[in-house]
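> Structure for this input, please:
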Amino acid sequence: MGKVKKGESMAKTQQESNGKPKAGTWTYSEWSTRDPPMLTIILTYFQYTIFALIGYVEDWLASIGVLKVPTISEHGNKGFVPLYNDFENFYMRHHYRRIRDCWDRPICSEPGAEFDVVSRISPDHNYSFQMSKKTTHAINLGSYNYLGFAQKSGPCADAVETQTREYGSGVCSTRHELGNLALHEELEGLVARYLGKEAAMIFGMGFATNSMNMPALVGKGSLILSDKLNHTSLVLGSRLSGARIEVYEHNDMKSLEAKLREAISTGQPRTHRPWKKILIVVEGIYSMEGTICNLPEIIRLKKKYKAYLYLDEAHSIGACGPTGRGVTELLGVDVNDVDIMMGTFTKSFGASGGYLAATRKIINHLRKNSHSGVYASSMSVPVIQQVLSSMRIIMGEDGTNEGQKRLNSLAENTLYFRKRLKEMGFIIYGNENSPVVPLLLYIPTVIGAFSRDCLEHGIGVVVVGFPATPIIESRARFCLSAAHTREMLDRTLAVVQDVCDNLTLSNFKPPPSSQ
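Down below sits the predicted model:
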């Protein structure tokens, strides 16, 4: 514990003179970030120990009626199944409640490069909140608005308004009944063409795209090999499928191959019959780590052991690759080697919902068997048109180079911001091409203080701690956007430096150039 995990990074083999990567010119090499200073590790464990002692005392005082804090006694939860296990529940009640004001902050503007955040006050120890009249104008480093399409004006917003006036705002039916519009089929055709797949199917909710469709792809007698850090939607979908689940270490190809070998050699438990299907489930970019999956090696193993591959590109589609087509393009991988390509419209496209793209046979199977497709209400017209407009801009089908400009801007912002943080000496996770940039904070008391101080200085940033991350790996997570200007990024970097200095957060010397 305390040792920074190994990640995966792209090593450039070639590069254009303007610094923009070419498709297929990136190969995998492993790198290891530096360990935090021993003092940071000691302080982190010491503070968690103090928190635990205080928590047990608070629990005792609450049990005898001396301390009456709703979050400690979990008021209103009696008789319900606990959301977390005992230790996580203890941590959430005693530490999370003290910094709960750092999450769920209301905003009162578009979630663009800058936004307005409403302050809240709590009369009952952060158990509930009330809106105040104070707002803070800040640079938005927390939204997944990778290409800056979450705008209230511009060609996308104009097209949305036009279609809404013609079709209305809601569909009020499922696709199987009277909710299948020509716009739905138009978007599905565009998604398939954009990705280079035979067919695609769209869904109204990104989370449900995973959780409600995986049970239609695998079931009892099948095996799912899941990356240790896969998103909750993938974990839930895997569990609902009834298939057996084996977890391999994050981005560890030796661990994955060992699981594949064992699955082939031993078969199903007790009967030892061959598995009906073996499905490898991975993400393109991992949202908490900023790492990119080792897709070329995963595909090699998939072919070697005759498995299937499910690729979740929620954070990578539109966010990486010279033309925004995700990790397959970034790594020069043939999309036909990926059996199921999943993605969401909630990030790079500034909308909501998700898609699955595959062969026509698989998509036709999903149309009949997907719970999300059969029972959920159809995607609304404003959302469809937002995706249609933004995707056409990315593809250059609007007759401009606006899409390419945004892609280039995101790539440049990503490389610049990551490089500057490393030069400043901070420990960050992830791949240099990932617009998700986790900055390690470690010390639990720093989580809330970092978020509050950044907001006071006009920077809106997400902070993440246990149970969303390992208990010792608390972090701030910056999400970059094509809408960010160089001045915004420089101001953010200056604020981060000042805040960390004021919090006496260990700031490390830059690593030697050989690293």
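
> Going by C-alpha atoms from here, please, whenever you check contacts or count neighbours.
Noted.

> Nearest the middle, which residue of the chain would you pick?
residue 287 (3.1 Å; CA atoms, centre = their mean).

> Can you get me a residue count around the nearest residue to that residue once chain neighbours are set aside?
Spatial nearest neighbour of residue 287, chain neighbours left out: residue 436 (6.4 Å); criterion: CA to CA, 6 or more residues apart in numbering. Number of residues near residue 436 (other CA atoms under 10 Å) recorded here: 31.

> Surely residue 436 touches residue 475?
No: with contact defined as CA atoms under 8 Å, residue 436 does not reach residue 475; the gap is 12.0 Å.

> on that earlier part again, the residue nearest to the centre of the chain touches residue 476, doesn't it?
No: here residue 287 does not reach residue 476: they are 12.0 Å apart, not a contact under CA under 8 Å.

> who does the longest helix seen in the chain touch, helix- and strand-wise?
With DSSP state H setting the assignment, residue counts place helix 38-63 as the longest helix in the chain. When contacts are defined as 3 or more CA pairs under 8 Å, 6 or more residues apart in numbering; DSSP states H and E, helix 38-63 sits against helix 70-73, helix 86-94, helix 444-456.

> how about those helices in a markdown table, adding mean neighbour count and distance to residue 166?
Formatted as a markdown table, the helices and strands packed on helix 38-63 follow (neighbours: other CA atoms under 10 Å; distance: least, CA to CA, whole Å):
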| stretch | mean neighbour count | distance to residue 166 |
| --- | --- | --- |
| helix 70-73 | 18 | 48 |
| helix 86-94 | 16 | 47 |
| helix 444-456 | 20 | 41 |
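
> So for residue 160, which of the ones you listed sits nearest?
Closest to residue 160 of those is helix 444-456 (CA to CA; 32.2 Å).

> To check against the first, give me the structure of this:
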Amino acid sequence: IVLMGIALQVCHAACNGELYSRPFIESFEETPMLLAVLTYMSYGILTIFGYLRDFMREWKIEKCHTAREREEQKDFVPLYQDFENFYTRNIYMRIRDSWNRPICSVPGATFDLVECSSNDYNWTFEYTGRVVKDVINLGSYNYLGFAENTGACATAAGEVTVKFGVGVASTRQEMGNLDRHEELEKLAASFLGVESAMVFGMGFATNSMNIPALVGKGCLILSDELNHASLVLGARLSSSTIRVFKHNNMQSLEKLLRDAIVHGQPRTHRPWKKILILMEGIYR
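Sure, this is the predicted structure:
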């Protein structure tokens, strides 16, 4: 289970401030300058040629109109607006076959793809019958290998399914609360160094719908600048005041937290009803 949103009360941060007494330093592999330059150049060239081809299509010079809707569809609401979907029309359609190939194996670190071809500028595809083996997976949410059909995760999942079934068929407030749920929450709280934690199944609605249940007007949300759209939407729906801290920067978060405790709410300076810190456990 991926913990997308972690709620920490102000007292938790105050009691566990010693966890971040030392400077928080992180490092990332820098993008080679040559690779960055070539990437920007490639997009620039494609963009220039895209505008050129749009101009040629407008004046009937370009005979290849397959990047736009067919003539018999002109009376329908257009799928692609000329300006809004310039990227889709002139760049994405060229490489659409790279992102729309069916997978015919477990989506693990590598997977097998069904080879396909197109005769209409990647609008539709035909299968060739050939399978491309062991392609490296760079676009999956299977961070921790839970989608594998062999290995420790699959074995453990099989054992738990035999004992507990595939679902509880009820909410945790009624008859759906398992000892494993409480054990996992205690483990998450221990790992984070806080009093308690809540664990939800991962999903867009998990964050967007549960955040408004935790906080509301008169509350403060401190949100990581690179949070997922579901966390951003949930924060906005909550009607809470939102302040953003730098990605994975504990000094930035601590400064905002100190200011929130010292100054309180704007104008009235009353203490915030709740302070919720939103951050993701795993980033792509």
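
> re the thing from before, using the three-state scheme, assign the residue nearest to the centre of the first structure.
Using DSSP: H, G, I helix; E, B strand; the rest coil, the structure places residue 287 of the first structure in coil.

> before we move on, the earlier item: any idea what the residue nearest to residue 287 of the first structure aligns with in the second structure?
Aligned counterpart of residue 436 of the first structure in the second structure: none (TM-score structural alignment).

> Would you mind measuring from residue 436 of the first structure to residue 477 of the first structure?
Remark: distance between residue 436 of the first structure and residue 477 of the first structure (CA to CA, to the nearest Å) = 7 Å.

> Residue 275 of the first structure: neighbouring residues, count only.
Counted with other CA under 10 Å, residue 275 of the first structure comes out at 18.

> tell me the contacts of it?
By CA atoms under 8 Å, 6 or more residues apart in numbering, the contact set of residue 275 of the first structure is 221-223, 263-264, 267-268.

> One more: residue 79 of the second structure?
Residue 79 of the second structure neighbours (CA under 8 Å, 6+ apart): residue 69.

> did I read that right, it in a strand?
No: read with three-state DSSP, residue 79 of the second structure is coil and lies in no strand.

> Now for the closest residue to residue 32 of the first structure other than its chain neighbours: which residues touch it?
Among residues not flanking residue 32 of the first structure along the chain, residue 6 sits closest, at 4.9 Å (CA to CA, 6+ apart). Contact analysis of residue 6 of the first structure by CA under 8 Å, 6+ apart lists 30-33.

> Out of the residues you listed, which is nearest to residue 272 of the first structure?
Distance to residue 272 of the first structure, by CA to CA, is smallest for residue 30 among those, at 36.2 Å.

> separation between the closest one and residue 208 of the first structure?
Between residue 30 of the first structure and residue 208 of the first structure the distance, using CA to CA, works out to 33 Å.

> Those two: which is more packed in?
Neighbour comparison, residue 30 of the first structure and residue 208: the larger count goes to residue 208, with 21 against 10 (by other CA under 10 Å).

> What range does the helix or strand harbouring that one cover in the second structure?
Using DSSP states H and E, residue 208 of the first structure sits in helix 206-211. Per TM-score structural alignment, the counterpart of helix 206-211 of the first structure in the second structure is residues 203-208.

> ok, residues contacting that stretch?
For stretch 203-208 of the second structure, contacts defined as CA under 8 Å, 6+ apart pick out 4-5, 200, 230-235, 237.

> Do you have the helices of the stretch 51-200 of the second structure handy? List them.
Secondary structure of the stretch 51-200 of the second structure (DSSP state H, counting those that start in this stretch): helices at 86-87, 93-99, 152-164, 179-192.

> Return the distance of the residue mapped onto residue 106 of the first structure from the second structure relative to residue 109 of the second structure.
Using TM-score structural alignment, the equivalent of residue 106 of the first structure in the second structure is residue 102. As judged by CA to CA, residue 102 of the second structure and residue 109 of the second structure stand 16 Å apart.

> same check, this time on residue 103 of the second structure
Distance from residue 103 of the second structure to residue 109 of the second structure, counting by CA to CA: 13 Å.
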